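>>> here is a sequence together with a model predicted from it:
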Amino acid sequence: MRINRFSLYFKIFVGLWGTIMIFAITPLLMILVSNQESRDAFYEHAKKGLEKNIVIDIRAAANSGNIPSLINQVKRAEKYLNSEIFIFDKNSKELRNKKAPLGADNIIKTMTEDKVVLIKKYSDDKNDKRLIRVIKTDEYVLISYPTGDKPASFSAIIFAKHVNAFIYIFFLSSIASLIITRYFSKPLLTLSKAVKRISEGDFSVRVAEELNRKDEIGQLGKDFDIMAAKLQHIRNTKEATLRNLSHELRSPLTRLRLSLELARAKAGDNATQALDRIELESDRLNEMIGQLLEISRIKSTENLEKETFGIKSAIQIVLSDGYFEANETGKNLTYSEDAEYFIHGNQALLISCFENIIRNAIKYSSSKVDVKVGCEDSFIVVSISDDGTGVADEHLSEIFKPFYRVQADRDRKTGGIGLGLAIAKTIVDAHNGYINAINNQYEGLTIEVRLPIDSV
């Protein structure tokens, strides 16, 4: 998984982990910047502690009978304690076939059953502070002789003594930082996802119960739920008003059409043009009301009646009329697919969706419209491309909104009222799909519909 170094999660984690590690190494840093006397005292203390730990580890390895482990521990002691160590078994044989120094046999003989540790001076010189150390276990006798090598450095001793502590601190601080970071970032991620759903028009999302917190973040979740509920109420009220208004307009519109027919029967030829204009506008109004009711019906239907069918069959129904309409306007409509794909959805609604998009493309194309069906990332992808003038980039995301028209005069000439693509988007959303508009490289516009493919 790729880590985003600009994410809040990463920043909180690094900040917490870095703070813990700084506090952990602060005592050591204070020793390093102190005077020489303090550093020497700390060095001797660390060296004695290291010697004690090494002796314990050597004794444990010897008693376990693990020869490789014992040899590794001996090498570690020789590295840090400036000594040469000999390992003798019960037959006084050196395990690593090293030549025993003079006096080693006498030292082994002095290690009686009740004597497990022996420390003696290396020489009779009073000024020589070097010592010979002897450890006896059940199976072995280990004799450590001092060497004339340069003592291990301050940093080497400190590292060897505290390496385990550093490792523990590193892992514990990492785990603690991950837990704390997750504690604070998880609710923010939940809120972020909820905000995204709100931006996509899903006002039913709620987060307070999922957050389940009593702190400021929990209060933020409650405030978010209140906001989402108010937005949902506003949208529902708006849709209900629009739906009721559309229904109410149907009755006077019907009476208008009836009166129009009566007027046409009584009027002379001089009134024909005016009456035709009234009829045209009433037809447009009737179409608009029908489309508004269609949008409202789809949005208010929680569970659509769905079935599994081939996407090709739905598009072919639309194309049968599309070919005729394209020929009538002197344009070319083509269709291609790479395979047959199945979808679980409402066939009538999807036919309406593709009909709105294809008719819209024919209306605004210059000479041709291409319809292509393919598959990408478990989605059926239906692309409808025209060779018209396209749409300015700033309008691409707006053309799916009801009554939104890029060029009002052009839409009036073609009879558009700005609801066809809005209906298409409503239908695609009801099928958990995606719809977007893309300007072609050279000319025209492509409407791309992505619908979840059915696993049949």
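Happy to help now that I have it. Residues are numbered from 1 along each chain as shown.
>>> drop to CA atoms for contacts and neighbour counts, all remaining ones
Will do.
>>> longest single helix anywhere in this structure?
helix 216-266 (DSSP state H).
>>> what is that one packed up against?
Secondary-structure packing of helix 216-266 (3 or more CA pairs under 8 Å, 6 or more residues apart in numbering; DSSP states H and E): helix 154-199, helix 208-211, helix 272-300.
>>> show me how far the first one is from its chain's centre.
In this case it means helix 154-199. 18 Å (CA atoms, centre = their mean, to the nearest Å).
>>> rewinding a little: now the helices and strands packed on helix 216-266 as TSV including mean neighbour count and distance to Ile399?
Output for the helices and strands packed on helix 216-266, formatted as TSV (neighbours: other CA atoms under 10 Å; distance: least, CA to CA, whole Å):
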stretch	mean neighbour count	distance to Ile399
helix 154-199	15	16
helix 208-211	16	34
helix 272-300	16	15
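>>> okay if I get those as JSON lines plus distance to Val14?
As requested, the helices and strands packed on helix 216-266 are arranged in JSON lines below (distance: least, CA to CA, whole Å):
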{"stretch": "helix 154-199", "distance to Val14": "8"}
{"stretch": "helix 208-211", "distance to Val14": "24"}
{"stretch": "helix 272-300", "distance to Val14": "46"}
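>>> Asp370 falls within a strand, correct?
Yes - checked against DSSP: H, G, I helix; E, B strand; the rest coil, Asp370 lies within a strand.
>>> helix, strand, or coil at Ile135?
Under three-state DSSP, Ile135 comes out as strand.
>>> which ones are touching it?
59, 116-118, 141-143 (CA atoms under 8 Å, 6 or more residues apart in numbering).
>>> which of those tops the neighbour count?
Highest neighbour count within the contacts of Ile135, by other CA atoms under 10 Å: Ile143, with 24 neighbours.
>>> for Trp17, see how far away Leu178 is.
9 Å (CA to CA, to the nearest Å).
>>> swap that for Asn236, please
From Asn236 to Trp17 the distance is 48 Å (CA to CA).
>>> pull the distance from stretch 192-205 to the chain's centre.
With CA atoms, centre = their mean, you get 17 Å for stretch 192-205.
>>> ok, now stretch 131-147?
Worked out by CA atoms, centre = their mean, stretch 131-147 lies 59 Å from the chain centre.
>>> can you give me the buried ones in it?
By neighbour count with 16 or more other CA atoms under 10 Å, stretch 131-147 contains the buried residues 132-137, 140-146.
>>> one more structure, for comparison:
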Amino acid sequence: MFLPKLNSLYGRIFAIFWLTLVIVVVGVLAVPNMDPRKSRNIPPEMHQHMTDSRDMLMGRFVNENDLNHILSRLKRIDARRTPGDKHRPDFYITTLEGKIISQDIRPKAKYRALKNFTSSIDFDAKPTQRAYGHYQIAGPVPIVLAKQRLLLYFGFDWQGPPPFLMRLLDHPIQLLLFIILLSTPCLLWLAWALSKPAQRFAQAANRVAQGNFIVDPSLEKGTSEFRSAGQSFNQMVEAVNSMISGQQRLLSDISHELRSPLTRLRMATSLAVRKQGQSAELERIDTETQRLEQMIGELLELSRMQTDSHMSREIQPLSSLWEEILSDAQFEAEQLNKSLQFNDIPNVSISGSPNLLMSALENIVRNAIKYGNNVIKVTFKTQDGQLTVTVEDNGAGVPDSELSQIFRPFYRVSTARDRDSGGTGLGLAITESAIRQHSGTISASRSKLGGLLVTFTLPVM
């Protein structure tokens, strides 16, 4: 028969299942048979003690021929027995047919117990014992008194099991519930053994989802299945770390290699202007060079954000991140004869990269200032651990058919927000990447003010 190893998950489940099953079966089937109020066989030590007592009585009355006199003396022996003397039993004599001939048995409860016991046993079978409350009767043992063959019974004071157990034995449903209760710790331990490694995996997965690629040695503990999965998970994290580090080095090299020729091109353009004077062609070259340099910078920033899962995360209040940005943006809007309105920033904190979070809101607000006619409105709202931020303006807006496209890199709206405005089409893409790296969502729709409405959500603490 195949038995799984106990250090494996299936082995532990197998062991706990069978242990629980054994507890339930033993409890339901065996415990009722241990009820002392049912006739049970007498242990060998007790049977030997009863036999020795029988021999002692026969030796004491070997010369007595008057049975009534013997019964009277047995009554006096029983009378001298005190309640605290647990080792001296009461002696009862019956005929071979079970008729009680012992004299004046008191109290009546003992007589009724003896009467019930003698009427419920097989005299030809082995001696048995049975409890009646706190009194136990055992027998019969054959005895010869006054040359007559009789039967000897023994009565003992007996404490018995606690009343709680007796009530369980009287009510099978309660007994079953009690046995199930006893097996519950095994089941709880099994549930804990299964859930604890799973919880560690869930926490590790959440950390990865939040951008924290950290190797967790605790994942490699527990059953063999979880240890194997934990090792694979940590190897995956290390591989991703190596890949991201390589991409970051590549981005750094690309940044250096692209910016160097652009810088030389701008220097060459400046020298040409000094030698030949200003011209429309040289101005166009300088303008496109600046635009290309800006585009490369934003592109590198977007690529870095999309691959930078190791961004430093801090817990900071929202007000310390965005209050100064909004104040500066409000001042700039006033210089353009525009109005920027915003409500109080909620008194909550957020875990994330301060630079990315500040850049996300700043890009959206400056975009609204740039394209709004004269009104820009920023609204903050928190509910159920989620922060919702809306930024809207009363500009020309974006056609409904293009709202879902504006967060794509290099995407430009064909109407008001075109290439002539000087944008590179990367600002909203950078914002979308920053929000997504903080487990948030972002969307665009038409504002009631007539322009664009950008809404993003972030989990807060």
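Yep, it's here. Since we're looking at a predicted model, the values are computed, not measured.
>>> can you list which of the contacts of Ile135 of the first structure are found in helices?
Among the contacts of Ile135 of the first structure, the members found in helices (DSSP H) are Arg59.
>>> for Ser365 of the first structure, state which of the contacts of Ile135 of the first structure is nearest.
The nearest member of the contacts of Ile135 of the first structure to Ser365 of the first structure, counting by CA to CA, is Arg59 at 89.3 Å.
>>> next one: that closest one from Ile67 of the first structure, what distance?
Separation of Arg59 of the first structure from Ile67 of the first structure (CA to CA): 12 Å.
>>> you'd agree Val205 of the first structure is in a strand?
No - judged by three-state DSSP, Val205 of the first structure forms no part of a strand; its state is coil.
>>> pull the contacting residues for it.
Taking CA under 8 Å, 6+ apart as the test, what Val205 of the first structure contacts is 194, 197-198, 225, 228.
>>> show me where the stretch 351-461 of the second structure has strands.
375-383, 386-393, 441-446, 452-459 (DSSP state E, counting those that start in this stretch).
>>> which residues touch the closest residue to Thr431 of the second structure other than its chain neighbours?
Counting by CA to CA, 6 or more residues apart in numbering, the nearest residue to Thr431 of the second structure once its immediate chain neighbours are dropped is Ala360, at 4.4 Å. By CA under 8 Å, 6+ apart, the contact set of Ala360 of the second structure is 430-432, 434-435.
>>> and what of Gly425 of the second structure?
408-412.
>>> same check on Asp418 of the second structure?
Applying CA under 8 Å, 6+ apart to Asp418 of the second structure gives the contacts Arg412.
>>> Phe410 of the second structure versus that one, what's the distance?
11 Å.
>>> do the same with Pro107 of the second structure
105 Å.
>>> hmm, back to that, any idea which of the buried residues of stretch 131-147 of the first structure is the one closest to Asn63 of the first structure?
Nearest member of those to Asn63 of the first structure, counting by CA to CA, is Thr137, at 6.5 Å.
>>> neighbour count winner among Asn236 and Trp17 of the first structure?
With neighbours defined as other CA under 10 Å, Asn236 of the first structure and Trp17 compare such that Trp17 has more, 21 against 15.
>>> so the more buried one is in contact with Ser173, correct?
Yes - in this structure, Trp17 of the first structure is within contact of Ser173 by CA atoms under 8 Å, at 5.8 Å.
>>> hmm, Arg266 of the second structure is touching Asp286, no?
Yes - between Arg266 of the second structure and Asp286 there is a contact under CA under 8 Å: 6.5 Å.
>>> ok so, going back, distance to Leu340 of the second structure and neighbour count added to the contacts of Ala360 of the second structure, as a markdown table?
Shown next, in a markdown table, are the contacts of Ala360 of the second structure (distance: CA to CA, whole Å; neighbours: other CA atoms under 10 Å):
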| residue | distance to Leu340 of the second structure | neighbour count |
| --- | --- | --- |
| Ile430 | 23 | 26 |
| Thr431 | 20 | 25 |
| Glu432 | 22 | 22 |
| Ala434 | 23 | 25 |
| Ile435 | 22 | 21 |
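>>> so where do the strands sit in the stretch 1-150 of the second structure?
For the stretch 1-150 of the second structure, the strands defined by DSSP E, counting those that start in this stretch cover 40-41, 90-94, 128-132, 135-145, 148-157.
>>> equivalent range in the first structure for the last one?
Across the first structure, nothing matches strand 148-157 of the second structure (TM-score structural alignment).
>>> if you count neighbours, what's buried in that strand?
150-157.
>>> run the angle between it and strand 128-132 for me.
Orientation check (axes from the mean of the first three to the mean of the last three CA atoms, to 10 degrees): strand 148-157 of the second structure against strand 128-132 gives 40 degrees.
>>> and if you look at the second one?
Comparing the axes of strand 90-94 of the second structure and strand 128-132 via the same axes, to 10 degrees yields an angle of 120 degrees.
>>> strand 90-94 of the second structure aligns to what range in the first structure?
With TM-score structural alignment as the criterion, strand 90-94 of the second structure doesn't align anywhere.
>>> tell me how far that strand is from the chain's mean position?
For strand 90-94 of the second structure, the distance to the chain centre is 65 Å (CA atoms, centre = their mean).
>>> list the buried residues of it.
Of the residues in strand 90-94 of the second structure, 90-94 count as buried by neighbour count, 16+ other CA under 10 Å.
>>> so which elements touch that strand?
The helices and strands touching strand 90-94 of the second structure, judged by 3+ CA pairs under 8 Å, 6+ apart, are helix 67-79, strand 148-157.
>>> now distance to Gly59 of the second structure too, for the ones you listed, in CSV please.
Formatted as CSV, these follow (distance: least, CA to CA, whole Å):
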stretch, distance to Gly59 of the second structure
helix 67-79, 12
strand 148-157, 14
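>>> can you tell me which of the ones you listed comes nearest to Gly440 of the second structure?
strand 148-157 (76.8 Å).
>>> tilt between that closest one and helix 67-79?
Using the same axes, to 10 degrees: strand 148-157 of the second structure against helix 67-79 is 10 degrees.
>>> what angle sits between strand 148-157 of the second structure and strand 135-145?
Using the same axes, to 10 degrees: strand 148-157 of the second structure against strand 135-145 is 160 degrees.
>>> okay, and Glu78 of the first structure sits in which element?
Here Glu78 of the first structure sits within helix 67-81, counting by DSSP states H and E.
>>> check which helices and strands that helix sits against.
Using 3+ CA pairs under 8 Å, 6+ apart, helix 67-81 of the first structure sits against helix 36-64, strand 83-88, helix 154-199.
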